[in-house]
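**Q** no sequence on this one, just coordinates:
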């Protein structure tokens, strides 16, 4: 019998259920399908809402019986894993619930899903008809943008928007074959209409989004809306909501954004390099992504907000199945609305390979700005924040010079590596792999390529090997002293730094030693072990609470 610790609280994927009076089967099944119809998770049976274990009812002591009950009373049948274990000496059951790949109900016909309330606490709510469609789009089982819109007619298309479509293909270098087609053939090629059994054509959601008159969009696509706001301290400089068809909407937004996006120029050799507050290509790609990946079954505008902290772009609908914050840079493209994504690529408005996120990263990193920030993304909204910090002109000049010598752009992995080293000063291949969202071998190849190019410098060998920017690069960045701080300290100097720190503060942790001496975790661990073995320091505490004090033998 295992003895484990409980999760600290209920979350979107963690549910506690009391079993002191025997939880009714209907309540148990409801809790299970609620998790399954969201992200899956764990149901802890025998635990109160506040996280206090109170034990299983005698009728729920058999794990196999719970597995059979849930499989028999859910449709489609759910295969859960049940583990009976001890928590603080009290027997509870952990029921691991997989995420369902189609809407799942109890055999009594109850459909539920899980969501977070305003205070962050989870609750179960009915799975409504539009939720079925939304879930299918999130799981990649339905392309809503390709569906015909009942009641819509070809007269709902605006001829001016059709002309705008052709102009955009020409202007952005889209698929020029489309320009040779007549209107009916163009509609068919892009999926703007769908044939009915009687041979007539009916607009799809994609067709209305691209060519629809505003009145038709309000009637048939009430979820389509974009808000652009500019806030300066506590004053509102711009605040407009629009329901234009997409191409007109993007033109309007770029025109409206231009006065708030100041730009200067940097002379690099014979080239004049524009330095905008927000890179225009990254801006266009980020906006297009928000429109393409938004959930058109949910009310709520795509929000574009520029304030003193940066540019924030958010859209209704969380990340689709298979995409997480930990694989954004590496996962294969999975658009929520594939027909819309394909049309935008063929028009030329978004990156044709589907790797638009790379373009967004490049639009920040080459100017020495922080990486795109997706940390506020949750299950119902994707939130992207782009920094508008002052550009590092020396870093930009270095990138432009390097790209001029290569005759091509720096690979995005190289840009990320240089940006990480610029921020953290020193890094190991293991640490870089996490930033690149790639495996260790790939991270090592990126580092070795930059090392051979003379952009970074290696320190140490084998397991303790770490990297810094090269002396020449620090000089190009106008910070020669930083290089000396990084590599100029000998082992004896680092030892003395740590001993002085302990003398002043009484103790030091491994993380403090890493920060003080600019060492990797492995290097700091080795140095502290050396000082401990030489009786200059003594280790106290255990595990993550370990710290080091002056040895008693040193007086």
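**A** Now that the structure is in, tell me what you want to look at. This one's a predicted model, so the numbers in the text were calculated from it and none came from an experiment. Numbers count the residues shown, from 1 in each chain.
**Q** Please make it C-alpha for all contacts and neighbour counts, starting now.
**A** Noted.
**Q** Now do the one helix or strand residue 441 maps to: distance to the chain's middle.
**A** In the assignment (DSSP states H and E), residue 441 maps to helix 440-452. Offset of helix 440-452 from its chain centre (CA atoms, centre = their mean, to the nearest Å): 24 Å.
**Q** also this one, for the comparison:
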């Protein structure tokens, strides 16, 4: 099947990830360009398509390098079937993958497409693979039954809505996705590309996923496609005469709009707090932006849309935020996986997830929970809590109370340059509270890791010169600390700006932007930091503001 090249130019520029991969037909080892054996390419095709089918589906472009250079498909026709039959011959049960030929830059490219499958597919060599981000990852046989059970829950978004038509969809949203995806064809082909429609008896029938994503009024087909945002006074809900609701807002719309409107509704209610950074106070939000936005995106993308009596709920209290999403966990994900912040991925709604990923709301799948943990711990806050309430409401709880006392947080700042994991920071905080020492056993118990992970993390701290054994072959480690003194060394950014300061006698925001390639706001924050450190002194107001050398710049001693 040959198709229009203009609809596939995006194959050269699109970022490889959960739903897309490029593969070359050439081997460039030893500095030589040599056509790979067809059977080796066939194995690559089988691996990638089976991994995608076991996850959320996707597209494989054969004949394009990782950097987007089109090198083409150059096998003789008698070898084509070796590659074209790979999804059926090298995978069990056989994959239902489609393919088409695309001409790009004067060369032929072979494009495979596969949808997610209700079956769990095994390679001919016995391996099971699942697509996670831009990698085809093996998963253990013990998870197969759980994954099969999870796949059976993926039918709701695919349900067809016979009385809905293309006219019920918002053309502006379709156009927005068309631009993001780099697609030039008509709307029905775009929807078909994402498996959001079916063609029956000469007419187009929309799926529930298409309605939820693009309908002008999704509530016409799903009464709870909405978010109920409630801000409560205090730390508990009260009712009747003691009702403590400060604000309540019902947020409606197709899913991309729903997510953005939820962000807009919540942002004004997230307070700022001060944190001491590099000798001056920096304003930080009480919840890391990534953490609460990721929780909302996950709630919208992964909720169970078969439950039509309950909306997504966001409850904001004085000490915490709760994001409540209807639906149980999808196998093989467990509460323990979430609580440990492990990278694991399973989609209840793979077609919805794919569109939201192309939209830019979701990134590498499976790592969002890990990054939520990191964002919270990086700000000195408790890691996210996860609960399954009433058997069918997954609740994510973010607390705004610092996990460490202020003096511990300040003490930990001396290690920020070492790029430590959240667990390593927790270990150092533990040591700070226990006279500067700890054991591997204490670390295992503290963060819930096994002895091998604990050994790896502690050895990393030893290599970085942060901790050491108190005696040879001992079991007790101690933190190596130095007496902290106020540094007077000029920051590297100031050194880069120094020639302009000496030439003109001052610098402006525009000088900082052009020299360091920063945005206006980044340049403003850097200038304020240098003022706080005493290297610069501001003169003038607003657009006329200049920065002249400060006392520490003139006399660093």
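**A** Thanks, I have it. Owing to the predicted nature of the structure, the values given are computational and were not obtained by experimental measurement.
**Q** Can you calculate the TM-score here?
**A** Put the two chains on top of each other and the TM-score (TM-score structural alignment, normalised by the length of structure 1) is 0.51; 328 aligned residues with a CA RMSD of 3.8 Å.
**Q** who does the helix holding residue 441 of structure 1 touch, helix- and strand-wise?
**A** Where contact means 3 or more CA pairs under 8 Å, 6 or more residues apart in numbering; DSSP states H and E, helix 440-452 of structure 1 is packed against helix 412-424, helix 429-436, strand 456-459.
**Q** Residue 387 of structure 1 is nearest to which of these?
**A** Among these, helix 412-424 comes nearest to residue 387 of structure 1, with 13.9 Å by CA to CA.
**Q** related to what we said a few turns ago, so which of the helices and strands packed on helix 440-452 of structure 1 is nearest residue 331 of structure 1?
**A** For residue 331 of structure 1, the closest of these is helix 429-436, at 11.8 Å, according to CA to CA.
**Q** mean deviation of the closest one from structure 2?
**A** Superposing on structure 2 and averaging over aligned pairs (mean CA distance after the TM-score superposition for structure 1), helix 429-436 of structure 1 comes out at 4.7 Å.
**Q** For the helix holding residue 441 of structure 1, buried residues please.
**A** Within helix 440-452 of structure 1, the residues scored as buried using 16 or more other CA atoms under 10 Å are 442-444, 446-448, 450-451.
**Q** got it, and stretch 388-396 of structure 2?
**A** 388, 393-396.
**Q** Cross those against strands and list the overlap.
**A** 388, 393-396 (DSSP state E).
**Q** circling back to that earlier point, where in structure 2 does the helix holding residue 441 of structure 1 fall?
**A** Mapped onto structure 2 using TM-score structural alignment, helix 440-452 of structure 1 spans residues 451-463.
**Q** What are the contacting residues of the matching stretch?
**A** 424, 440-441, 443-444, 467-468 (CA atoms under 8 Å, 6 or more residues apart in numbering).
**Q** And stretch 186-193 of structure 2, by the same measure?
**A** Around stretch 186-193 of structure 2, the neighbours that count as contacts under CA under 8 Å, 6+ apart are 166, 174, 178, 183, 197-198, 210.
**Q** And the strands in the stretch 51-200 of structure 2, which stretches?
**A** Under the criterion DSSP state E, counting those that start in this stretch, strands of the stretch 51-200 of structure 2 are mapped to 58-62, 91-92, 98-104, 107-114, 122-123, 129-132, 135-138, 160-161, 197-200.
**Q** Out of those, flag the one nearest residue 309 of structure 2.
**A** Among those, strand 160-161 sits nearest to residue 309 of structure 2 (CA to CA), with 18.6 Å.
**Q** Which part of structure 1 matches the closest one?
**A** Using TM-score structural alignment, strand 160-161 of structure 2 corresponds to residues 148-149 of structure 1.
**Q** related to what we said a few turns ago, for the strands of the stretch 51-200 of structure 2, which one sits closest to residue 340 of structure 2?
**A** strand 129-132 (18.1 Å).
**Q** ranges for the helices of the stretch 51-200 of structure 1?
**A** Taking DSSP state H, counting those that start in this stretch as the test, the helices found in the stretch 51-200 of structure 1 are 63-72, 129-138, 159-171, 183-190.
**Q** State the span of structure 1 onto which the helix or strand hosting residue 231 of structure 2 is aligned.
**A** Using DSSP H and E, the element containing residue 231 of structure 2 is strand 226-232. Counting by TM-score structural alignment, strand 226-232 of structure 2 lines up with residues 225-231 of structure 1.
**Q** contacting residues around the matching stretch?
**A** By CA under 8 Å, 6+ apart, stretch 225-231 of structure 1 touches 236-244, 253, 300-308.
**Q** mind listing which of the residues you listed are in strands?
**A** Counting by DSSP E, the contacts of stretch 225-231 of structure 1 place 236-242, 302-307 in strands.
**Q** from these, which single one is nearest residue 248 of structure 1?
**A** residue 242 (10.1 Å).
**Q** Tell me how many other residues surround that closest one.
**A** 15 (other CA atoms under 10 Å).
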